[in-house]
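Asks: Turn this into a model:
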Amino acid sequence: MPEIPTEDLSNLLARIALRDRAAFRALYDATAPKLFAICLRLLRDRREAEDALQEVFVKIWHRADRFASGVSRPSAWLNAVARNHAIDRLRQIRSPHTDLDIAHGFADPSSGPEALAINSDDGRRIDDCMGRLAPERAEAIRLAYVEGESYLDLSERYQVPLNTLRTWLRRGLLQLRDCLGPAS
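Replies: Model prediction:
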């Protein structure tokens, strides 16, 4: 099948952007074999490639106005639409979505020994670092970030302006970060 000139393809895409059905038919006739070959090469299944080709042309119909004639060749744009769609289909085929509720039933809710050891060690390190902070600031951090108390409530509890409380929390978190640093 002879290659259609770039200018003709650009004109067809411009007319398709204006919803010209005759231009769409002409583009389909001129490019379907090549785009089908791209889909077939990637999907390796004739039926899947046929379905993908139809979806590719639906995308072309809806996205023809996105083709920038001065930026790329129309054949490259069409090939990219087909290739990307076929790759997306491959991803759907290879990794079917699983129902998370079903998967949740298979998960072991208890932590393994390694996870328990890591968590207890991390907990001790956090407690140690919290102990190095001024008591009221450590308590403010715990209330804000563990208990979920609002900054406004905390500023009233400690009888300090809201911005002062924010400064306490920020400085306390920075001290915790420095203290927790990489484990030795």
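Asks: okay, CA-based contacts and neighbour counts for the rest of this
Replies: Noted.
Asks: so after the helix ranked longest in the chain, what's the next helix or strand?
Replies: In the chain, with assignment by DSSP state H, the single longest helix is helix 21-43. Using DSSP states H and E, the helix or strand that follows helix 21-43 towards the C-terminus is helix 46-63.
Asks: To check against the first, give me the structure of this:
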Amino acid sequence: MQGNDIATLINRVAMGDRSAFAMLYTVTSPKLFAVCLKILRDRTEAEEALQEVYIKVWQRSKTFASAAGNPLTWLAAIARHHSIDTMRARRPVADDIDDQYDLADDRTPTPEQNMAIADEGRRIDRCMETLDQAHARAVRRAYVEGLSYNELAEELKVPLNTVRTWLRRSLLKLRECLEQ
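Replies: Here you go, the predicted structure:
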């Protein structure tokens, strides 16, 4: 289903159309469930979060502005924010007041780590340039933007097995390039 179709469904949901809501759920729930599961890392919790996400979609559908952007991005943002809120809510309350004011974050990369990350990004970009343009785009759409193989096959208008072959060969070529 295209972005315009999803936007139409959201607009119909804003008018209280329950059948449009059911269709929206059917079409978008796999993608939103994946967002929730990636953040929460617990299937049961992700399923509960997904239900709450769709309650928010029902309530906030009137605020959706179709001209502002991709409707799937809007939906994914709701799922992501709700999942992060859920994850924060399950953190234990600090017993010690000093823990509340501990601003040091060991996960913050050092300047050296930032340089290494940037260098690795440049290496990946150089290796991506060695791929055929269509194959590089398929790799980005699948592994950066999260499109499924089926979605890619529909978008590129090629058979599903062709997409799988392109991606497998492209990843092998990228690995080979990065090992040099």
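Asks: returning to what we had before: can you give me the angle the longest helix of the first structure makes with helix 46-63?
Replies: 140 degrees (axes from the mean of the first three to the mean of the last three Cα atoms, to 10 degrees).
Asks: Pull out the buried residues from helix 21-43 of the first structure.
Replies: 23-24, 27, 30-32, 34-40, 42-43 (16 or more other Cα atoms under 10 Å).
Asks: And residue 5 of the first structure, what's its match in the second structure?
Replies: Aligned counterpart of residue 5 of the first structure in the second structure: residue 2 (TM-score structural alignment).
Asks: and its match, how many residues sit next to it?
Replies: 10 (other Cα atoms under 10 Å).
Asks: Wait, residue 42 of the first structure touches residue 86, no?
Replies: Yes: Residue 42 of the first structure lies in contact with residue 86 (Cα atoms under 8 Å); the separation is 6.4 Å.
Asks: which strands and helices sit next to the longest helix of the first structure?
Replies: helix 6-17, helix 46-63, helix 74-94 (3 or more Cα pairs under 8 Å, 6 or more residues apart in numbering; DSSP states H and E).
Asks: Would you mind getting the average deviation of the second one from the second structure?
Replies: Read that as helix 46-63 of the first structure. Compared with the second structure after the fit, helix 46-63 of the first structure shows a mean deviation of 0.3 Å (mean Cα distance after the TM-score superposition for the first structure).
Asks: okay, that helix sits on what stretch of the second structure?
Replies: Going by TM-score structural alignment, helix 46-63 of the first structure sits over residues 43-60 in the second structure.
Asks: so is residue 99 of the second structure in a helix, a strand, or just coil?
Replies: State at residue 99 of the second structure, reduced to three classes by DSSP: H, G, I helix; E, B strand; the rest coil: helix.
Asks: Please report how far it lies from residue 85 of the second structure.
Replies: Note on residue 99 of the second structure: its distance to residue 85 of the second structure, by Cα to Cα, to the nearest Å, is 20 Å.
Asks: do residue 33 of the second structure as well
Replies: Applying Cα to Cα to residue 33 of the second structure and residue 85 of the second structure gives a distance of 15 Å.
Asks: Check residue 69 of the second structure too.
Replies: Taken as Cα to Cα, the span from residue 69 of the second structure to residue 85 of the second structure is 24 Å.
Asks: same question, residue 24 of the second structure
Replies: From residue 24 of the second structure to residue 85 of the second structure the distance is 23 Å (Cα to Cα).
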